[in-house]
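Enquirer: What would the 3D arrangement of this be:
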Amino acid sequence: MIKRIFLPILFFTALLVPDHSFGQDKNNPWYISIGVNAVDTYPVDEDNRPLTGGFLNEMYNFEDHWNIIPSLSTIYVGHYIGSGFSLGVRGSLNKIDKLGDVSVDDLAYYAVDGMFTYSFRDAINGEGGWFDPYLGLGGGYNFVGDQPSFGTANGTVGLKLWLGESVNLNLSSTYKHAFEDKYVKHMQHTAGIGFVFGGTDSDGDGIFDKDDECPDTPGLEEFNGCPDTDGDGIKDSEDACPEVAGLPEFNGCPDTDGDGIADPNDECPNTAGIAALNGCPDADGDGVKDSEDECPNEAGPEENNGCPYKDQDNDGVLDKDDECPTVLGTVANNGCPEVTVAVLEEINVQVRTVLFDLDKATIRKESYETLNSVAEIMKEYPNTQFLIEGHTDSQGSDAYNMNLSKERAASVKEYLEGQGLPSSRLSSQGFGETRPVATNATAAGRQKNRRVEISLID
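Expert: Below you'll find the predicted structure:
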């Protein structure tokens, strides 16, 4: 009968047991097992008395020596202590109809045993594993028939085959040594189904609170019970973007545009850009991001909104630096044209013909056209300052000539200002008779000395 019951169980257990970690441990400290027990007095005595066959002789002769009842007949309750050690109590009942080779009337059998066990599971498999052999030591009280109860010292060899994380098949053989010959020394074999329980898993994630770094939040085993909400392989507590899947190099944040700048730090997360502009693009490479660049495909300075400065007159001086942006000029004169010797001579040829009333500073009307022409030429040089000089001949006193030259120069200056020339560009000065260009001894020479000239102010 025993063979028919237990050999198939052992066979299918070996086939079905998966290869992962389970068992009684600190997370599941309580263990209970229920099953059947068999009592055998035959292989317990070396004296070869009629009731025995010698120590361990025919220990597993099920049919000839074992006493067993066909119902649940044993229960074990144990608690895990730590480091593979457990402490438990087992209660058993049976009927004895064989004492060795001698048949007896059904004798009632009751036993209560305490057991201190050590599991070799972790030593063999590493932590956990389905194969779980163990050894046990303890003692108990036994009641057989009408005999008084008697104590025994017990030694146990057992094997648990874990069928799942909390269920196992538990097989054991225990030698119970009675210290007086009048009491029955015997072997007791058990087979049962065991269950572990007692662990606390507050968040229901399958990881007990003792090992759960996040006991109140469902999480994953690889993160010791902590969650990874976005499933990017970085637990939420270390993930800068726990709601959005990202990359380890960005602390769990994404880089949508693949520019090497994490989205939270990227002002343009959907368009590849550069770090200098916080992830925004700069197509023309002028340091102004495209969204603020009025000329995104043409390099230009930031102060001009990313557009290049123009040079309208193509004189080599940019408009921003060109004081005469629409007039061709020179770099030396800040983009404005410079008065050449020829131009200045042309001005003076005309201004020397300006006529005044006799001994007065009043310009004659017939000279207006000449001065108008001079004004137009001077306007072509908006960055040039002119000095209007008044000169006389030597007739009259020096003081009189000096005063008259000043007044005539001032009169020409005033007229030119009236033609639109700014006063800031014009100055006047009288030199009297101090700078003659011809002799004052002849009328022709004195006529040349009575003149107005224009020179440049550096």
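
Enquirer: Please count neighbours and contacts with C-alpha atoms only from this point.
Expert: Will do.

Enquirer: Could you list the buried residues of the helix or strand that I75 is a member of?
Expert: With elements taken from DSSP states H and E, the one containing I75 is strand 74-82. Across strand 74-82, burial judged by 16 or more other Cα atoms under 10 Å covers T74, I75, Y76, V77, G78, H79, Y80, I81.

Enquirer: quick one, the helix or strand that that strand is followed by and strand 74-82 angle?
Expert: Where DSSP H and E defines the elements, the next helix or strand beyond strand 74-82 is strand 85-99. Here strand 85-99 runs at 160 degrees with respect to strand 74-82, directions being taken by axes from the mean of the first three to the mean of the last three Cα atoms, to 10 degrees.

Enquirer: Which elements pack onto the helix or strand following strand 85-99?
Expert: Along the chain past strand 85-99, the next helix or strand (assigned with DSSP H and E) turns out to be strand 102-119. Identification of packing neighbours for strand 102-119 by 3 or more Cα pairs under 8 Å, 6 or more residues apart in numbering; DSSP states H and E yields strand 85-99, strand 131-144.

Enquirer: how about this one, so we can line them up?
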Amino acid sequence: MKHFSRFLVASLLILAVGSVNAQDENNPWSVSVGVNAVDTYPTGEAAYDIPSGMISDEFPNEFYNVEDHWNILPSVSYINVSRYVGNGLVVGVSGSLNRIDQRGDQSVNDLQYYAADAEVGYSLRDLINGEGGWFDPSLYLGGGYTWFENLNSDVVGDPTANAAAGVKIWFTENFNLGLQSKYKHNFRTDSRKHFQHVASLGIAFGGKDTDGDGIYDRDDECPEVAGLPEFNGCPDTDGDGIQDSKDACPTVFGLAEFDGCPDTDGDGIPDPKDACPTVAGIAALGGCPDADGDGIKDSDDECPNEAGPRENNGCPYADRDGDGVLDKDDECPDVVGTVANNGCPEVSVEVLAQLNTDFKNVLFDYNKASLRKESFETLDRVASVMMEYPNTRFLIEGHTDSRGSDSYNKKLSNERAASVRTYLTGKGIPAARLESQGFGEERPIATNNTAAGRQQNRRVVLSILDK
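Expert: Reported below is the predicted structural model:
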């Protein structure tokens, strides 16, 4: 038991003086040092110059019989250098030395042992943990050369074929404790087959982190400036969750909707674009308020609480429909409208939505642009609504599903939109207020893989045109 105690003590001593990144493409190099134990007993075949019965003929009998069979040099007696090559594969070389005082069940007097090995290892860590993780089991194959001193004091070297299994426990991204058991097979008749067990501490290195933010340069989009992992190494100086390169106000806490700039008065206009950043206003006036809604900011309005024209310094002229547009400028003086629409009513979102709902009932003959008779009642109703908005211009859009060629669908959608325009102009809507355009299959609103989806894509849509 004393040998096993020495083995553990030596491992813990190395651990106590060690410093602590998993070996991967960021830290491709690794160096490990530790202690090794050599065991010739459970190899299933007697070795050269050992009396019969001193080696088990059962493989791997008494594999963990540390006290009787393991040879442990209680000092640093193993070194390994390896490099990560990708896809979980590591190639490495190692060297070790030992003193043999137990050959199987035969006691000997500190025979020399040296070994140099090369191997390819495959890490199972990502298969087990998904990606990364502290538990890192591996399998190894390789070969080497081992020198044993025999009872005649001759040091004899033999090539070996090696197979090993091991596990690394990663304490940090760079530092690990490794445990490995390796079987070394010698093909000579005077066989020196044996097991070698290793406990080691390893450090992975080779990654470059110029700005010291914990993100290696190859993964760091801002390698010269310390940043955050969620922004791939780029900084967020004001801590508003928007990295500086995408933040219009990188030193002032702001909102994502304003590209990182604040909106102090909460009027929906970011402070850099707000002429009145501490008083809620409207975008049309650069963020300044207009209490009477006459389009003149309060600071320039002599009647800030009563709508009036600019030429009268914001005080009202005659406005018989009370829509805020002077009669002299009102294209619809007896109908309440909007300033933006020259005193005429504007089509609301709800009205436009209803018109488009009605348009769903507009049907055409199969593969033609001619309207079906059952569509006439719907279009008459649409025309009557359009009459209520005398200076609003509309775009009639034609759309198809994806069946047929692009050119055919574009032509058919153009013709169908034009048919609707022709019908509405025939009902008294001025031609100057209507435009038509076909988009073919360019703008689907549903999948073209189902009949229901294609039905939704075959449609006529109404939208508002700018004046």
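
Enquirer: Which of the helices and strands packed on strand 102-119 of the first structure sits closest to E303 of the first structure?
Expert: When these are compared by Cα to Cα, strand 131-144 sits nearest E303 of the first structure, at 77.7 Å.

Enquirer: so that closest one corresponds to what in the second structure?
Expert: Applying TM-score structural alignment, one finds that strand 131-144 of the first structure aligns to the residue range 135-148 of the second structure.

Enquirer: Mean per-residue distance, that stretch versus the first structure.
Expert: Once the two structures are superposed, the average separation between stretch 135-148 of the second structure and the matching residues of the first structure is 0.6 Å (mean Cα distance after the TM-score superposition for the first structure).

Enquirer: Out of the helices and strands packed on strand 102-119 of the first structure, the one nearest D209 of the first structure is which?
Expert: Where those are weighed against each other on Cα to Cα, the nearest is strand 85-99, at 20.8 Å.

Enquirer: matching residues in the second structure for the closest one?
Expert: Structural correspondence for strand 85-99 of the first structure: residues 89-103 of the second structure, per TM-score structural alignment.

Enquirer: Same question for stretch 405-424 of the first structure.
Expert: Mapped onto the second structure using TM-score structural alignment, stretch 405-424 of the first structure covers no residues at all.

Enquirer: again, but for stretch 351-369 of the first structure
Expert: Aligning stretch 351-369 of the first structure against the second structure (TM-score structural alignment) gives no matching residues.

Enquirer: Ok, stretch 287-302 of the first structure next?
Expert: The alignment of stretch 287-302 of the first structure onto the second structure (TM-score structural alignment) spans residues 295-310.

Enquirer: Give me the contacts around that stretch.
Expert: Where contact means Cα atoms under 8 Å, 6 or more residues apart in numbering, the residues beyond stretch 295-310 of the second structure that reach it are 284-285, 288-294, 313-317, 324-326.

Enquirer: one more time with 7 Å, if that's ok
Expert: Outside of stretch 295-310 of the second structure, the residues within contact range by Cα atoms under 7 Å, 6 or more residues apart in numbering are 285, 288-294, 313-317, 324.

Enquirer: Tally up the residues packed near T357 of the second structure, please.
Expert: Look at T357 of the second structure: counted by other Cα atoms under 10 Å, it has 13 neighbours.

Enquirer: residue in the second structure matching P218 of the first structure?
Expert: Under the pairing rule here (TM-score structural alignment), the equivalent of P218 of the first structure within the second structure is A226.

Enquirer: How many neighbouring residues does that match have?
Expert: Other residues within reach of A226 of the second structure, judged by other Cα under 10 Å, total 19.

Enquirer: Report the separation between it and I14 of the second structure.
Expert: Taking Cα to Cα, to the nearest Å as the measure, A226 of the second structure and I14 of the second structure are separated by 33 Å.

Enquirer: what do you get for N186 of the second structure?
Expert: Counting by Cα to Cα, the gap from N186 of the second structure to I14 of the second structure is 31 Å.
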